[in-house]
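Asks: need a 3D model of the sequence below.
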Amino acid sequence: MSLSNDKVKQYRTIGHDLNPVVTIAGKGLTENVLAEIDRALEDHELIKVKVSIIDREARKAAIAEISAKCSAQTIQEIGKVALFFRAAKKPHPKKSNIR
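Replies: Next up is the predicted model:
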């Protein structure tokens, strides 16, 4: 799944105003956290995730794992916050962050 540069720019703009819907902390990336991220992507399509892991390499690995396991595209990484996109199978107009 590859997005055009225009779409990536549009999603970054939308993502600027979003708050993180999931925070990954001490226990790391568990199955429950992945399930919640998957549910949030299905509902909202574009989500922010806060990865509160101190080690930079571990944080990047967790972001890559989220992207792979949830079939989502990483739109942007800034510090400890990552923006992910995955098109919903049945988008709900009131829940979706994509305008």
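Asks: could you use CA atoms for every contact and neighbour count after this?
Replies: Will do.
Asks: next SSE after the helix or strand in which I37 is found?
Replies: If you go by DSSP states H and E, I37 is part of helix 31-44. Toward the C-terminus, helix 31-44 is succeeded by strand 46-51 as the next helix or strand (DSSP H and E).
Asks: what angle sits between that following strand and helix 31-44?
Replies: 160 degrees (axes from the mean of the first three to the mean of the last three C-alpha atoms, to 10 degrees).
Asks: still on that earlier bit, which helices and strands does the helix holding I37 pack with?
Replies: Packing partners of helix 31-44 (3 or more C-alpha pairs under 8 Å, 6 or more residues apart in numbering; DSSP states H and E): strand 20-24.
Asks: before we move on, what SS does the residue nearest in space to the middle of the chain have?
Replies: Geometric centre of the chain, nearest residue: F84, 2.8 Å, by C-alpha atoms, centre = their mean. Following DSSP: H, G, I helix; E, B strand; the rest coil, the label given to F84 is strand.
Asks: sequence B follows; please return its structure for comparison with A:
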Amino acid sequence: MQLNSKQRKILRSKAHNLKPSIIIGKSGLDEPVFKSIDECVDSNELIKIKFNDYKDDKSTFLCRINDRLKTHTVGVVGNIAILYRQNPDLDKRIYKIE
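Replies: A predicted model of the protein is given here:
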């Protein structure tokens, strides 16, 4: 599934009030961070990630996260990124986007 601009706009508005679920710090993207991101996206579908360190590498990190966890980058504002992965179970979906 690829997100179009209308869907990204809707998801950005839904993410506005969310606080960052994951903070990327000194350890960077190691296995526990990937596991935490995967668990957060499984339960919430839409999450925010804050980059405290590696701010210049955030686009590379987001590509690695998206490739490995099959997420989509909805948007990036400053050092905070919004990620989305639709739940495959229709009954458990939180955000209904078409």
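Asks: ok, the residue nearest to the centre of structure 1 to V22 of structure 1 distance?
Replies: As judged by C-alpha to C-alpha, to the nearest Å, F84 of structure 1 and V22 of structure 1 stand 12 Å apart.
Asks: list residues touching both of these two?
Replies: When contacts are counted by C-alpha atoms under 8 Å, 6 or more residues apart in numbering, F84 of structure 1 and V22 are jointly contacted by 48-49.
Asks: check contacts around the residue nearest to the centre of structure 1.
Replies: Here F84 of structure 1 is in contact with 41, 45-49, 67, 72-76 (criterion: C-alpha under 8 Å, 6+ apart).
Asks: same list (those residues) but as CSV, adding distance to K90 of structure 1 and neighbour count.
Replies: What follows is the contacts of F84 of structure 1, written out as CSV (distance: C-alpha to C-alpha, whole Å; neighbours: other C-alpha atoms under 10 Å):
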residue, distance to K90 of structure 1, neighbour count
L41, 11, 24
E45, 10, 22
L46, 14, 26
I47, 16, 27
K48, 20, 26
V49, 22, 20
S67, 20, 17
A72, 16, 22
Q73, 18, 20
T74, 21, 20
I75, 21, 20
Q76, 24, 17
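Asks: ok, these vs P93 of structure 1, which is closest?
Replies: Distance to P93 of structure 1, by C-alpha to C-alpha, is smallest for E45 among those, at 10.7 Å.
Asks: do I have it right that the closest one meets F85?
Replies: Yes - if you go by C-alpha atoms under 8 Å, E45 of structure 1 and F85 touch, sitting 5.5 Å apart.
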